[in-house]
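Peer 1: the sequence isn't on hand, but the structure is:
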């Protein structure tokens, strides 16, 4: 409050030296009125807001600011904080219906951020950065909370400095101290030491600033048990979660016995860490429609419907054009992504004033090529208002190089053919690339689609195609002798000495007279089994496999002996660096088997099936007990 007193005293010195006479009475009244108005404006701009969180019997947890209900409509904020651009950013926030932003740390530009936020009546959940214990998605730090006492003292003093500096700012909503720190610490004793240190910081912040709640952000619920035991000063649990996982949070809260509210401190479409892979092994980014649906459907179901949830900060309001920016930013440069308009709709109820381009298809039929080859692409796109769209193509290579290199999105050479189709020139380097199609209208709205391209000096003709298969092709059935089956279960991996597989089990087969029984006697480690053609060809040195072009699904039946057995299934395993590789590979997530037979299927849309040498795979880890499960009727059709 020192700044406020200084301003008021200065006003008094400037405005009060007058004589109270009838002659200048009018002037005196005007001066008094002007002074009061100006003083009120300054005090209202700089005085601290009081933020309270209360639990009601029926409505659950509620937040209020200065005694008025506050429905949090937030986004994370990573825009440049500069005098010449920050006003435009906050006008965008107003347009979206956003009333709160979250950042990750304080710096020299925080004052400008808070002042501008106050001007536009936007609250700020102000981040205080806690160092991480190992390299991760957030950076490459390596701090030890057990051993580095001097480092902890520096973090503590720096944190308190920021709290003292900004605790009385009107724009302040609360303090978010730490982001995914437990996730980015390895040893258990260091996790505990961090949680205890976090309590030291949080408890001191409470003493200094009783008017604002304390948050901390963690990946999913990983940090909850540590906060519950060691960091009681946290008022609100922050959860960083993407996709539809947040539907489980109310149950997780009940299981944990925690009686505190939570906020989705980061929320958005499914992230790369949770994404399945395509036939080339590339993580599949959600489509623009999937991203929009996550917001339009997810916020009402996962945020507003839960009494323990105070709201969400949707990730991310930034301008970066790198791999993460394409995946999760709702603006890129000055362009609006469909995701932007979804947030605006869910926060204001208003539809987009201009439709985004709709990409119906983007594929590369020949997805294995030589460096710098020209490659035809299939791109089908439409726009309700614009006929002439700006089309461009870019690529990302995530396999090698520095963090910056792996994140970079670079332009590809492209050309429009006489028939209106497009071709792109493959990168000069070998490896697996993510290829982007950018479709921009004049608004400007920007829609992006994605596919994969594998670049190798051998090109798409590496090796020979497999033997043409007659569909349906059975990897296992009950009528074909084992010696005549197309694939042999010869690929034993992991702790295979403790696994037995019986191809002639008669214990309740799905189709008589027999099925496959897999029994694993160990409690730990992991095991894998691959059906190969030819048998034991681990290095891809021999021709073989089958051309399964035309197959739509890989189907199989499975059941557990007791139920609850967790197993992954799939096909394709030999990498493209080998001479005779699997031209596609795909696997399920962990399937939890029931005691009754159930049919599962793996869709093959978009898979290059010209040579599948590894026709079926299964992988599972030790589950604390011996497990047995059964398979039957494995086939491509």
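Peer 2: Received, thanks. Quick caveat: nothing in here was measured; it's all calculated off a predicted structure.

Peer 1: C-alpha only now, for contacts and for neighbours.
Peer 2: OK.

Peer 1: can I take it that residue 116 is in a helix?
Peer 2: Yes - applying DSSP: H, G, I helix; E, B strand; the rest coil, one finds residue 116 inside a helix.

Peer 1: state the helix or strand in which the nearest residue to it once chain neighbours are set aside lies.
Peer 2: In space, and not counting its chain neighbours, residue 116 is closest to residue 87: 7.0 Å by C-alpha to C-alpha, 6 or more residues apart in numbering. Taking DSSP states H and E as the definition, residue 87 sits inside helix 86-96.

Peer 1: packing partners of that helix?
Peer 2: helix 110-119, helix 338-348 (3 or more C-alpha pairs under 8 Å, 6 or more residues apart in numbering; DSSP states H and E).

Peer 1: that one: which residues count as buried?
Peer 2: 86-87, 89-90, 93-94, 96 (16 or more other C-alpha atoms under 10 Å).

Peer 1: tell me the centre residue of this structure?
Peer 2: In the chain, the residue lying closest to the centroid (C-alpha atoms, centre = their mean) is residue 271, at 2.7 Å.

Peer 1: pasting the second one now:
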């Protein structure tokens, strides 16, 4: 049995690797053609389950780097998905400068090696040359290197277009791209709170070239209100879904034109960034938030058979306040399930901040289970942790069908 299974898996993998590449073209008036047919990107970026992405109506996944790219391409191909393959490019820093030819030469050699290795894969859609490495956009040497890399990719792989992903778009960035990177096929734009006004922004800039939204999601932690000590206040999963539906419909909704090739929602999976739930469309255990339901409806035109619970902001008089170590407080969660499923509730207390890895990414902060004293239905009682610091209290409403609603608030603990 094992030998048969391994043989069949090997045949599937071999078929994926040996399938002919599919030519992708940028249409001058905007959008893509893949294999000669119009192709509008309805995708997400991240390492969440691709089978679920396909089931929900997605057609593409984005990566930021090439690590594990071969396996990602194989899995996507087996599911009928495509991949926007990212190649990480260095920002200006102490050990890399776009004004140093030797640095740029090494970077170009690395890019060519990656493209050569994966260019013939049938699931490949686009090459992403860097992500948010542009700074304020005023570095002409950087844009010239991006253009050099785009030409290099075209020479190595004529079948797949290129983009670079910007942290929003501005006059200075548009100017740099237009003056120094004419060979780049599309501009990728990462945008969150400004997604609903993106088309108006591009019109004001006089942007004429094709574009794709390479990251979009809830309002970012830099775009929301804050506590008195500066901690960002996260929207509930329901508020995020409502914002996503409004903003994505305006920018990427049915019949979207004007140079747009589609977009990638952020993040397909879960990660710690400002909080444990800020950007993840899924939770750690793979449960789907209401934003996934919104995406399914946008992508497929169909409402999901099961919808995630809707939640209100957590009820707690001490939310956003400074407490004494050991001080008791309680919180409540109000949730409704649109399908009438019976809901269960669980709570977590985590430090608001944790360590970072060697690449600067946030690691999951320490949990404080002793701070959770009792759970009664949708209510819970707590004791503030003994160690002074900042903490997030998370509430989860689960429908037992793979859907979840999330909300949290922040407290600060200080010695009297």
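Peer 2: Thanks, I have it. Quick caveat, the model's predicted, so the values are computed rather than measured.

Peer 1: on that earlier part again, just name the most buried of the helices and strands packed on helix 86-96 of the first structure.
Peer 2: helix 338-348 (a mean of 21; mean count of other C-alpha atoms under 10 Å).

Peer 1: whereabouts in the second structure does it align?
Peer 2: Mapped onto the second structure using TM-score structural alignment, helix 338-348 of the first structure spans residues 290-300.

Peer 1: what's the distance between the matching stretch and the middle of its chain?
Peer 2: Averaging C-alpha positions (C-alpha atoms, centre = their mean, to the nearest Å) puts stretch 290-300 of the second structure 15 Å from its chain's average.

Peer 1: so how far is stretch 222-240 of the first structure off the chain centroid?
Peer 2: On C-alpha atoms, centre = their mean, the centre of stretch 222-240 of the first structure falls 21 Å from the chain's centre.

Peer 1: follow-up on the earlier one: OK, contacts around the residue nearest to the centre of the first structure?
Peer 2: Residue 271 of the first structure is in contact with 242-243, 285, 327, counting by C-alpha atoms under 8 Å, 6 or more residues apart in numbering.

Peer 1: and the strands in the stretch 251-400 of the second structure?
Peer 2: 260-266, 310-311, 322-323, 328-332, 335-336, 344-351, 372-376, 379-383, 389-398 (DSSP state E, counting those that start in this stretch).

Peer 1: which residues in the first structure does the second one match up with?
Peer 2: In other words, strand 310-311 of the second structure. Using TM-score structural alignment, strand 310-311 of the second structure pairs with 358-359 in the first structure.

Peer 1: how close does that stretch sit to the second structure?
Peer 2: Compared with the second structure after the fit, stretch 358-359 of the first structure shows a mean deviation of 2.7 Å (mean C-alpha distance after the TM-score superposition for the first structure).

Peer 1: who touches that stretch?
Peer 2: Residues contacting stretch 358-359 of the first structure (C-alpha under 8 Å, 6+ apart): 379-383, 439, 447-449.

Peer 1: TSV for those residues, including distance to residue 204 of the first structure?
Peer 2: Listed next are these as TSV, based on distance: C-alpha to C-alpha, whole Å:
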residue	distance to residue 204 of the first structure
379	57
380	58
381	56
382	57
383	55
439	51
447	47
448	47
449	48
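
Peer 1: restricted to buried residues, select the residues you listed in ChimeraX.
Peer 2: Typed into ChimeraX, the line below selects the buried ones among the contacts of stretch 358-359 of the first structure, using 16+ other C-alpha under 10 Å:
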select :379,383,439,447,448,449
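
Peer 1: tell me the two of the contacts of stretch 358-359 of the first structure that are most distant?
Peer 2: With C-alpha to C-alpha as the measure, no two of the contacts of stretch 358-359 of the first structure lie farther apart than 383 and 449, at 14.6 Å.
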